[in-house]
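**Student:** Need the 3D shape of this:
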Amino acid sequence: MDKQSRMELRRKAGYRDLPKPQVKVQSPVYSMSFACCNCKTSNMRQFNLAPCDYPRTIECPVCKGVAVNLGRHFKPPKNSDTAQWKKVEYLIEHGFVFQKIRTIKNSYDSVPYPETLAQAKEFVIKYQQYAAEPPYIKSLKQDK
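**Tutor:** Model (predicted):
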């Protein structure tokens, strides 16, 4: 008699308990990047919420200022690169929070974000219809 058969006989006789099913606790689906333009830092945060319910701003853990949710695609510049941080701040002030912009419906092609502040100014004018809704922009200016 093989081991599997012996175990089944013991379970039926009540000598062995059935193994309890393992319950997997799911972690959050996404880590979101929160950036603070005051101290030029970026932090990844996870929440046990649906991605659409993630907070738009949190308190910066470094300077206690406002850290803005820039999504999971944001790649922060180096702390010493002030020109890039000025570009990031300019885009945030105008409602661009580094979400993918797709100009063609049902397409995977997205518009690349600008490299410089001068390009960012043109980008804001060209794609202003894709900026975050006005209450989002107002809340950022009030937090500052």
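
**Student:** going forward, measure contacts and count neighbours with C-alpha atoms only.
**Tutor:** Noted.

**Student:** mind listing the helices for this structure?
**Tutor:** Counting by DSSP state H, one finds helices in the chain at the ranges 3-13, 82-93, 117-126, 134-143.

**Student:** Redo these as a markdown table? Include distance to residue 103 and mean neighbour count.
**Tutor:** Putting the helices of the chain into a markdown table (distance: least, Cα to Cα, whole Å; neighbours: other Cα atoms under 10 Å) gives the following:
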| stretch | distance to residue 103 | mean neighbour count |
| --- | --- | --- |
| helix 3-13 | 60 | 11 |
| helix 82-93 | 18 | 18 |
| helix 117-126 | 11 | 14 |
| helix 134-143 | 20 | 12 |
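
**Student:** Next, the second sequence, to be compared with the first:
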Amino acid sequence: MGAKHVCFACRKAVNVPDGATDPLRCTNCTAELVVLPNRFRPPKQREEDQWATARYLVEHGYCYEHLAPNQFPGWATTKYGNYVQYPVNLWEGKEFVEQYGAFTSRRR
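**Tutor:** Modelled structure (predicted):
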């Protein structure tokens, strides 16, 4: 499947094969890259609000892994199948972190 190396400073993402580790820094701005799964769909570079939301979620431990519906009461199936849809704006992102705080991938 592969992964994405994401630079939040430049607002760019590059597809890389599984197991790829280089580069660890952005070749454009030398900021540290974040490795996210291939299911992360980066916004267009000019969509700063969506990039800010993605950065906020990653900083709070959400690395765009699937969140299964059987973990949540009152689940409604959406066009995204049987998984929770990640938010696209910061307001929804803050609500998402509050609602699904127990399911973060960040180790506590």
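
**Student:** can you tell me which of the helices of the first structure comes nearest to residue 64 of the first structure?
**Tutor:** Shortest separation from residue 64 of the first structure across these is recorded for helix 134-143, at 11.5 Å, computed as Cα to Cα.

**Student:** how far off helix 82-93 does the closest one point, in degrees?
**Tutor:** Counting by axes from the mean of the first three to the mean of the last three Cα atoms, to 10 degrees, helix 134-143 of the first structure lies at 130 degrees to helix 82-93.

**Student:** Now check the first structure for the residue matching residue 11 of the second structure.
**Tutor:** With TM-score structural alignment as the matching criterion, the partner of residue 11 of the second structure in the first structure is residue 40.

**Student:** Against residue 81 of the first structure, how distant is that match?
**Tutor:** Taking Cα to Cα, to the nearest Å as the measure, residue 40 of the first structure falls 9 Å from residue 81 of the first structure.

**Student:** Neighbour count: these two, which is higher?
**Tutor:** residue 40 (21 against 10; other Cα atoms under 10 Å).

**Student:** Confirm for me that that one is in contact with residue 84.
**Tutor:** No. In this structure, residue 40 of the first structure sits apart from residue 84 without contact. The criterion is Cα atoms under 8 Å, and the distance is 10.0 Å.

**Student:** so what's the residue most central in space within the second structure up against?
**Tutor:** The residue lying closest to the centre of the second structure (Cα atoms, centre = their mean) is residue 64, at 4.0 Å. Contacts of residue 64 of the second structure were listed using Cα atoms under 8 Å, 6 or more residues apart in numbering, and they are 36-37, 39-40, 86.
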